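Chemist: Give me coordinates for this.
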Amino acid sequence: MTGWALRVGGVSLVVRARPLLVAGLAAVVLLAAVLAHLMLAGRPLAFSEVLSGLSGSAATSPRLSLQVTEFRLPRTVAGAVAGACLAVSGALTQNVARNPLATPEILGVTAGASLGAVSVLVIAGGGAGGLSGAAAAVGLPLAAGSGALLFGGGVFLLAMRRGSEILDSNRMVLVGLGATALATSLVTWLLTLGDVSNAGQALTWMSGSLNGKDWDTVTPMVVVALPFLLLSAFAGRWLLLGAFDDNTSRSLGLPLRRSRPLLLLLSVLLAAVGTVLAGPVAFVALVCPLAARQLSGAVVPPLGVAALLGAGFVVVADLVAGFLLPHALPVGVLTTVLGAPVLIALVLRSQRRTS
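Modeler: Now for the predicted structure:
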């Protein structure tokens, strides 16, 4: 048996077993990764100590509760939410561009966020742009988010066909590559203006990093991310119909004039949130949707599976890069090291299946 037939409100739905099984396994892996991160991200803690710290029952050891809930948990949550946002954003972008190798990077989102963050770090100086108090907590995230939305929105507008509401996928890729090149050039120029310490901070952020995360910076981003992730859950039908050519998609009832711009806008917003949380973490938005599609045997990447895989990937990568290696590395460095061979394996597997 490969699935179940359901009838909801007079509409027949087929629920396939394989994607549900893959989603369940991915959820188990994510839970294990989160627990391992809480146990090993610093001084090793026993499983019982982690549970005690999370439940708040560590009354006799307030230091333990503080260590788990205030120092480790924000970093873990930031990694999981950032990974989920980037993976879902990648799945949406691949569908809109009709290219399995398309990522939010081609929309200029990542490069725009890097430009905003580097501008604060280099020009204003200091990790929070020379700000203090409440402004310090939002200075860099605000700059990175503004840059991501500015470049992503610009690519979105320029990709629209003149005199039409239809999004031109080919133009989107070309304009996105141009916007990325522009932002990258400006980042390089800014790095030459700053001193060594500020440039070093900027390069660390551009590599993708979860260092120094606390609830003051994580909570607002999580509150913003959750509605976008929930909205993406309703886009499954659009993604499936969008896998066909334009004429077929229209005949099946897909409103191209609304669906593609809305999907791309949602992709930009998710990528912006993920980049603000963890920096421009590489390969998550590219590898996780591909893995979700191939593992599930689906025509388009199941967004739930992609989100779970992305969250687990970033949490595991941060644990290994930040705490298990002899020398700590930014999480983005390890996602690149791990993501490149995985991507090659997925592409080769896809070619073998189609040949």
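
Chemist: C-alpha from now on. contacts and neighbour counts both.
Modeler: Will do.

Chemist: any idea how far Pro100 is from Thr93?
Modeler: Summarising the geometry, the distance separating Thr93 from Pro100, computed by Cα to Cα, to the nearest Å, is 9 Å.

Chemist: and these two? which has more neighbours close in?
Modeler: Each of Thr93 and Pro100 had its neighbours counted (other Cα atoms under 10 Å), and the higher figure belongs to Thr93 (31 against 19).

Chemist: Just list the residues touching the more buried one, thanks.
Modeler: Ala102, Thr103, Pro104, Leu263, Leu264, Ser267 (Cα atoms under 8 Å, 6 or more residues apart in numbering).

Chemist: So which of those are in helices?
Modeler: When DSSP state H defines the helices, the subset of the contacts of Thr93 inside them is Leu263, Leu264, Ser267.

Chemist: is it true that Thr180 touches Gly108?
Modeler: Yes. Judged on Cα atoms under 8 Å, Thr180 makes contact with Gly108 at a distance of 4.6 Å.

Chemist: ok, those two, which is more surrounded?
Modeler: A side-by-side neighbour count of Thr180 and Gly108, using other Cα under 10 Å, places Gly108 first with 33 against 23.

Chemist: Can you add distance to Asn198 and neighbour count and give the ones in helices among the contacts of Thr93 back as TSV?
Modeler: Formatted as TSV, the entries for those read as follows, by distance: Cα to Cα, whole Å; neighbours: other Cα atoms under 10 Å:
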residue	distance to Asn198	neighbour count
Leu263	36	21
Leu264	34	24
Ser267	31	30
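
Chemist: out of the residues you listed, who's nearest Ala26?
Modeler: For those, the residue nearest Ala26 by Cα to Cα is Ser267; the value is 21.9 Å.

Chemist: which non-adjacent residue is nearest the closest one?
Modeler: Closest residue in space to Ser267, ignoring its immediate chain neighbours: Ser89 at 4.3 Å, by Cα to Cα, 6 or more residues apart in numbering.

Chemist: Here is a second sequence; please produce its structure as well for comparison:
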Amino acid sequence: MRSTNNSILIKHAYYKRRAYAIIANVSLIAIVLCICIMMLLYGNTNYSLDVVIRVLRGENIQGATFAIATLRLPRMLSGLLVGIAFGIAGNTFQTMLRNPLASPDIIGVTSGSSVAAVFCILVLGLSGPAVSIISVISGLLVSMLIYLLSKDISFSGSRLILIGIGIQVMLQAAISFLLLKASQYDVPGAMRWLSGSLNGMTMKGIPTLFIVVMVFGIISLLFTKYLQVLELGDEFATTLGIRLNLVRIILILSAVFLIAFATSTTGPIAFVAFLAGPIASKIVGRGSSNVLASGLVGALLVLSSDMIGQYVFSTRFPVGVITGILGAPYMLFLLICINRRGE
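Modeler: Reported below is the predicted structural model:
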């Protein structure tokens, strides 16, 4: 009788937690949609919702069509997609390595894409799709190098984080060297890219980014149950019959593709990948999958930070500056907490 009551209580707690997670995700979707609509409505010139809908349907309205379809829509879609990509990728690394510091922009993955992009802009004089392609390839190669260097007899998350931080420092030094040696006329363009910005976004690159985010985002969602098991430790995962190396490679490749394509589109938007996962975990609660929530929080951080940077201050700031201001205090707080726990 007691075991039956316990079983009922466990099922009740499970369904209650699941319902809460669903409500949290739906609420996040609603908030993100509201911010997306606000980005289309408000700017130097404000337009009504009716005008925005007519423009999106293809109607040509003088002034509004250019402002909404050419400027605001690509900016909004880029922010939405790169936010989802950064959020999901950051959560994947943090959960799989069981460390909140294991964010792609801290362990060198983002810098792998950045150093190639800066080299292309400053040394080769390239721009547009060529920079994006080389940036993605570089991000993949650096991620592969980090993984191979961290793999000894067995995989070690702590070793990967330490090696990643070392490579991150080395790549940042390389970027600084390129900036110092570059022509003063080329540096502003590289600096704008490095700060992480949605300025100058066009619809040309949106389809590719959308496909990448959809494909690798869905893969991450499908592997959620494996990710949750990996969080409990390798021994537990092996006991359940999970093929650790295969699952890790799939998850790492999915996260790296998301990060590389997002970084090649807007530049390295600081701390979005670092913040999204922990915030999403707080929102959906422990024991629930936070992959979708992490993507939504990432989009929320990028879109809201872009609006703050554009309209709150007298000077317009790139989105990466605002996310950096938000993320730096949290990182210091996290380091203090880890130090106090003796980790």
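
Chemist: ok so, going back, so what's the residue nearest to Ser267 of the first structure up against?
Modeler: Applying Cα under 8 Å, 6+ apart, one finds that Ser89 of the first structure lies in contact with Thr103, Pro104, Leu266, Ser267, Val268, Leu270, Ala271, Ala285.

Chemist: what's the answer for Gly145 of the first structure, then?
Modeler: Counting by Cα under 8 Å, 6+ apart, Gly145 of the first structure makes contact with Ala113, Gly116, Ala272, Val273, Thr275, Val276.

Chemist: Map it across to the second structure for me.
Modeler: Under the alignment defined by TM-score structural alignment, Gly145 of the first structure corresponds to Val136 in the second structure.

Chemist: can you count the residues close to the counterpart of Leu230 of the first structure in the second structure?
Modeler: Taking TM-score structural alignment, the alignment pairs Leu230 of the first structure with Ile218 from the second structure. With neighbours defined by other Cα under 10 Å, the count for Ile218 of the second structure comes to 15.

Chemist: how close does Ile218 of the second structure get to Ile29 of the second structure?
Modeler: Note on Ile218 of the second structure: its distance to Ile29 of the second structure, by Cα to Cα, is 16 Å.

Chemist: can you check Ser103 of the second structure too?
Modeler: Distance, Ser103 of the second structure to Ile29 of the second structure, using Cα to Cα: 23 Å.

Chemist: So between the two, which is more surrounded?
Modeler: Comparing Ser103 of the second structure with Ile29 by neighbour count (other Cα under 10 Å), the higher total belongs to Ser103, at 30 against 17.

Chemist: which non-adjacent residue is nearest the match of Gly145 of the first structure?
Modeler: Ala260 (4.8 Å).

Chemist: shouldn't the one you found be in contact with Ser111?
Modeler: No. At 9.5 Å, Ala260 of the second structure and Ser111 do not qualify as touching, with contact defined as Cα under 8 Å.

Chemist: overlap in contacts of the two?
Modeler: If you check Ala260 of the second structure and Ser111 against Cα under 8 Å, 6+ apart, the residues they both contact are Gly139.

Chemist: Can you state the mean residue-to-residue distance of the host helix or strand of Met214 of the second structure versus the first structure?
Modeler: Under the criterion of DSSP states H and E, Met214 of the second structure resides in helix 206-222. When the first structure is overlaid, helix 206-222 of the second structure sits 1.5 Å from its aligned residues on average, using mean Cα distance after the TM-score superposition for the first structure.

Chemist: Okay, helices next: where are they in the stretch 1-150 of the second structure?
Modeler: Taking DSSP state H, counting those that start in this stretch, the helices of the stretch 1-150 of the second structure run over residues 2-41, 49-56, 64-65, 73-96, 109-119, 129-150.

Chemist: Now distance to Gly277 of the second structure too, for the ones you listed, in CSV please.
Modeler: Formatted as CSV, those follow (distance: least, Cα to Cα, whole Å):
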stretch, distance to Gly277 of the second structure
helix 2-41, 13
helix 49-56, 33
helix 64-65, 37
helix 73-96, 5
helix 109-119, 17
helix 129-150, 20
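
Chemist: Could you check these and tell me which one is nearest Lys282 of the second structure?
Modeler: When the helices of the stretch 1-150 of the second structure are compared by Cα to Cα, helix 2-41 sits nearest Lys282 of the second structure, at 10.3 Å.

Chemist: residues of that closest one that come out buried?
Modeler: Residues of helix 2-41 of the second structure classed as buried: 17-18, 20-21, 24-25, 28-29, 32, 35-36, 38-41 (neighbour count, 16 or more other Cα atoms under 10 Å).

Chemist: where do the strands sit along the stretch 201-350 of the first structure?
Modeler: Using DSSP state E, counting those that start in this stretch, no strands are assigned anywhere in the stretch 201-350 of the first structure.

Chemist: For stretch 270-284 of the second structure, grab the matching residue range in the first structure.
Modeler: Under TM-score structural alignment, stretch 270-284 of the second structure corresponds to residues 282-296 of the first structure.

Chemist: still on that earlier bit, go through the contacts of Thr93 of the first structure and flag the ones preserved in the second structure.
Modeler: Mapping the contacts of Thr93 of the first structure onto the second structure (both residues aligned by TM-score structural alignment, their matches' Cα atoms under 8 Å) leaves Ala102, Thr103, Pro104, Leu264, Ser267 still in contact.

Chemist: which stretches of the stretch 151-300 of the second structure form helices?
Modeler: Across the stretch 151-300 of the second structure, reading from the start of the chain, the helices by DSSP H, counting those that start in this stretch fall at 157-181, 187-195, 206-222, 224-230, 234-239, 244-266, 272-284, 291-311.
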